[in-house]
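> here is a sequence with its predicted model. Questions after.
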Amino acid sequence: MRVFVVGANGYVGRHVARAFSAAGLSVLGSVRKNAAQLSEELPGVVLRQMPEVDELAVRRIVAESDAVVIAAQLNLQEENELYRRFIAAMDGSGKTLIMISGTSVLTIRSGGAEDSRRFAEDDPFSPLPWLIGRVDTENDVRTSAARGVRAMVIRPPLIFGNGGSTQIPLLFESVRKTGFACYVGEGLNRYSYVHVEDLAELVVAAVARGTAGALYHASVGDIPSFRHLAELIAQRFGCQTRSLTLDEATQLWGKFSAHVGLGGNSRTLAPRAMRDLGWEPRRLDISSDVLAGPYA
């Protein structure tokens, strides 16, 4: 099987490409620039330099692969257009398309307060207005199964490990910018989490054994709280923690991160991923990783 990873130079994309290569598959990947240099970091992966994944590039990717995994970070409009092109190019082919989305679509805004609600793969929920477009794209991908596309959606929560993440570096950034390890409000809000290598293994399992039209969560548990992560970072740097109002957090991290990524709750369960794909995540200790990992 030939697998193409769109965005193979990104944090998630690199790990996904390596996992497919380790599983013995033929792996290709797209990068926007520096393909020759990045090839040294991804041995066994054939990289294509594609400044833009336009319709011609999509047709080429589909023609030379059996499965496509989109790991690139895009804005909602770019994302919707890209998936529309891939679905059209794969129509009736039976080829596999994997969308790596995220559990931010399930976020409950709380300003740092705890919320006990959790969502399994197909539990009903009402997405935030900012994220309705992403849910629409998820639904377009999943319903393309009726058009002969073996399409699936994977939602990772907070991703950590090997020095990469979205949310954790923002907490480290608060120390650099303010001298304090910051959190929002009470800091009792929680996200579920997954190590990036466990996520990559789930993607490989989905390509091998996943069901067309399925949605899989990639959650292994919940962080104790964002305040707990801030306290670990304060311990690491020998500084104090600090609570921020939403306005202060927005000034520091931007509106989306303040209200959703660091100020809300997104707690998820992954029964379908574990039951149907036999996914067994093994890297569970996020606290030790924040204390000792190379985020700084």
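Everything's here; your move.
> for the rest of this, base every contact and every neighbour count on C-alpha atoms.
Fine.
> which residues in this structure form helices?
For the chain, applying DSSP state H gives helices covering 11-22, 35-39, 55-63, 76-90, 132-143, 167-178, 196-209, 226-237, 246-253, 255-256, 271-277, 286-292.
> which strands or helices does the third one pack on?
By that I understand helix 55-63. Counting contacts by 3 or more C-alpha pairs under 8 Å, 6 or more residues apart in numbering; DSSP states H and E, helix 55-63 is packed against helix 76-90.
> go ahead and confirm Ser101 touches Pro157.
No: Ser101 is not in contact with Pro157 according to C-alpha atoms under 8 Å; the separation is 9.2 Å.
> mind checking which of these two has more residues around it?
Pro157 (28 against 22; other C-alpha atoms under 10 Å).
> ok, Gly221 to Asp91 distance?
Between Gly221 and Asp91 the computed distance is 36 Å (C-alpha to C-alpha, to the nearest Å).
> if we can go back for a sec, of the helices of the chain, which is nearest Tyr216?
Tyr216 lies closest, by C-alpha to C-alpha, to one member of the helices of the chain: helix 271-277, at 5.2 Å.
> who touches the closest one?
By C-alpha atoms under 8 Å, 6 or more residues apart in numbering, the residues outside helix 271-277 that reach it are Ala120, Glu121, Leu202, Ala205, Ala206, Arg209, Gly210, Tyr216, His217, Ala218, Trp279, Glu280.
> and those, which two are furthest apart?
Between any two of the contacts of helix 271-277 (C-alpha to C-alpha), the greatest distance is 19.6 Å, for Ala120 and Arg209.
> burial of Ala63, as a residue count?
Using other C-alpha under 10 Å, Ala63 has 11 neighbouring residues.
> any idea how far it lies from Arg14?
Ala63 is 22 Å from Arg14, where distance means C-alpha to C-alpha.
> if we can go back for a sec, closest to Gly24 among the contacts of helix 271-277?
Checking the contacts of helix 271-277 against Gly24 with C-alpha to C-alpha, the nearest one is Ala205 at 13.0 Å.
> and the nearest residue to that closest one once chain neighbours are set aside, how many neighbours?
Leaving aside its sequence neighbours, Ala205 sits nearest to Leu277 (C-alpha to C-alpha, 6 or more residues apart in numbering; 6.1 Å). By other C-alpha under 10 Å, the residues close to Leu277 number 20.
> got another, please set it beside the one above:
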Amino acid sequence: MHVLVAGCGWLGSAIARRLLFEGQRVTGIRRDPARAAALASTGIAPLALDLAAPGAEARLPAVDAVVACQSATSDTPEAYRAAYLDANRALLAHARRCGARLVYTGSTGVLGQSDGLDVDESSPPMPLGPTAEVLAEAERAIQAAGAAGLGACVVRLSGLYGPGRAGIVERVRSGRLALGAGEQAWMNFCHLDDAVSFVLAAIARGAPGAVYHGSDAAPARRREVVRWIADRIGVEPARATVAPPGPDRRVLSERTRAALGVTLACPSFREGLIPLVPEVRRA
């Protein structure tokens, strides 16, 4: 296959590397020309392109599959619309023209449920705020394309972490992630290696218009995460009197793992963080 990876950053590059390892051809898109050119050294054919710009579609090569994992340049609704609506329109139009499959890496952030209950692939989006509203609109566009006959689907990814992205450890170390108020809230994770597996499985076996959950098998309470990390790095957990904002829900992925045939490398945050966080040796 020839696969177009739109947004060849931290996640996109990992997807591209796995595809190359499996013997596929990959073209990777970055907005910045220098960052795009750097992809060539890894075997990825580089393409410097702003997918939200007029005429972007005309510069895209013929491919068999598209992975839409581009990110916004800032946290404003305008930047989100450019990245997740305008760019996806160009990618969907190109996929139709090529007869290519398309996988959009969405976010479980569209699930703003705060009642502490379970949410699965059939749970309705409850976006909290204007940027999450844009993400929900992007999902609807992908689902509509799937319903119209295009092989397009959504993979919602939970809190991503892995080599090069383990900021949660520093949040515990600095006290920004603490015990106390809000410690009962659920946290949901997906290791980079598993995120790649979910996306590649969706390319191969995803149903048109489907929504999948790329999340591990063991959502954890915030207190469990904080205590485990604090003990491993040898610090006393901070305590908070005000709960941080954000949703509170257990993101389930059993249905997705069964449908796509995905076996997790990191069933919980512990397996994923152990190689990234050296344990403090105590006397």
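Nice, thanks for sending it over. Remember, predicted model here, so these are calculated numbers, not experimental data.
> filter the contacts of helix 271-277 of structure 1 down to the buried ones, PyMOL style.
Listed next is the PyMOL selection for buried residues among the contacts of helix 271-277 of structure 1, using 16 or more other C-alpha atoms under 10 Å:
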select buried, resi 120+121+202+205+206+210+216+217+218+279
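> as CSV, the contacts of helix 271-277 of structure 1 with distance to Val194 of structure 1 would be great.
Below are the contacts of helix 271-277 of structure 1 laid out as CSV (distance: C-alpha to C-alpha, whole Å):
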residue, distance to Val194 of structure 1
Ala120, 15
Glu121, 15
Leu202, 11
Ala205, 15
Ala206, 16
Arg209, 20
Gly210, 19
Tyr216, 13
His217, 10
Ala218, 7
Trp279, 12
Glu280, 11
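> relative to Ser71 of structure 2, how far out is Ala38 of structure 2?
The spacing between Ala38 of structure 2 and Ser71 of structure 2, counted by C-alpha to C-alpha, is 18 Å.
> neighbour count: the two, which is higher?
Neighbour count, other C-alpha under 10 Å: between Ala38 of structure 2 and Ser71, Ser71 has more, with 17 against 14.
> so what corresponds to Asp66 of structure 1 in structure 2?
Aligning on TM-score structural alignment places Asp66 of structure 1 opposite Asp64 in structure 2.
> for structure 2, which residue occupies the most central location?
Leu157 (3.9 Å; C-alpha atoms, centre = their mean).
> quick one, what contacts it?
With C-alpha under 8 Å, 6+ apart, Leu157 of structure 2 has these contacts: Thr105, Gly106, Ser107, Thr108, Cys190, Ala195, His213, Gly214, Ser215.
> residue at max distance from the center of structure 1?
Most distant residue from the mean C-alpha position of structure 1: Gly238, 30.7 Å away (C-alpha atoms, centre = their mean).
> what's near enough to touch that one?
Applying C-alpha under 8 Å, 6+ apart, we find Gly238 of structure 1 in contact with no residue.
> so how far is Leu171 of structure 1 from it?
Distance, Gly238 of structure 1 to Leu171 of structure 1, by C-alpha to C-alpha: 14 Å.
> surely Val262 of structure 2 meets Val199?
No: using C-alpha under 8 Å, Val262 of structure 2 is not in contact with Val199; the gap is 9.9 Å.
> go through stretch 5-14 of structure 1 and flag the buried ones.
So for stretch 5-14 of structure 1, counting by 16+ other C-alpha under 10 Å, buried means Val5, Val6, Gly7, Ala8, Asn9, Tyr11, Val12, Gly13, Arg14.
> which residue in structure 2 lines up with the residue farthest from the centre of structure 1?
That one, Gly238 of structure 1, aligns with Gly234 by TM-score structural alignment.
> and its match, how far from Ala240 of structure 2?
For Gly234 of structure 2, the distance to Ala240 of structure 2 equals 19 Å [C-alpha to C-alpha].
> one more: Val5 of structure 2?
Distance from Val5 of structure 2 to Ala240 of structure 2, by C-alpha to C-alpha: 41 Å.
> please apply the same query to Met1 of structure 2.
From Met1 of structure 2 to Ala240 of structure 2 the distance is 51 Å (C-alpha to C-alpha).
> when those two are compared, which one has more neighbours?
When neighbours are counted by other C-alpha under 10 Å, Met1 of structure 2 and Ala240 differ, and Ala240 comes out ahead with 16 against 12.
> and the residue nearest to Val31 of structure 1 when sequence neighbours are not counted, how far is that from Ser30 of structure 1?
Leaving aside its sequence neighbours, Val31 of structure 1 sits nearest to Gln49 (C-alpha to C-alpha, 6+ apart; 5.1 Å). The spacing between Gln49 of structure 1 and Ser30 of structure 1, counted by C-alpha to C-alpha, is 6 Å.
> between the two, which has more neighbouring residues?
Ser30 (25 against 14).
> and Ala34 of structure 2, how many neighbours?
Around Ala34 of structure 2 there are 11 residues (other C-alpha under 10 Å).
> for Gly112 of structure 2, same thing?
For Gly112 of structure 2, using other C-alpha under 10 Å, the count is 19.
> need the counterpart of it in structure 1.
Under the alignment (TM-score structural alignment), Gly112 of structure 2 pairs with Thr107 in structure 1.
> find the nearest non-adjacent residue to that match, please.
Ser266 (4.5 Å).
> what's the counterpart of the one you found in structure 2?
Matched to structure 2 by TM-score structural alignment, Ser266 of structure 1 sits across from Arg249.
> was I right to think that match contacts Gly109?
No: contact criterion C-alpha under 8 Å: Arg249 of structure 2 and Gly109 do not qualify, at 10.6 Å.
> isn't Asp66 of structure 1 up against Arg2?
Yes: in this structure, Asp66 of structure 1 is within contact of Arg2 by C-alpha under 8 Å, at 5.3 Å.
> more neighbours, those two?
Asp66 (19 against 13).
> who are the contact partners of the more buried one?
Counting by C-alpha under 8 Å, 6+ apart, Asp66 of structure 1 has contacts Met1, Arg2, Val3, Phe4, Lys95, Thr96.
> how about a cut-off of 10 Å?
Met1, Arg2, Val3, Phe4, Ser26, Met90, Ser93, Gly94, Lys95, Thr96, Leu97, Val207 (C-alpha atoms under 10 Å, 6 or more residues apart in numbering).
> look up how far Tyr83 of structure 1 lies from it.
According to C-alpha to C-alpha, Asp66 of structure 1 and Tyr83 of structure 1 sit 16 Å apart.
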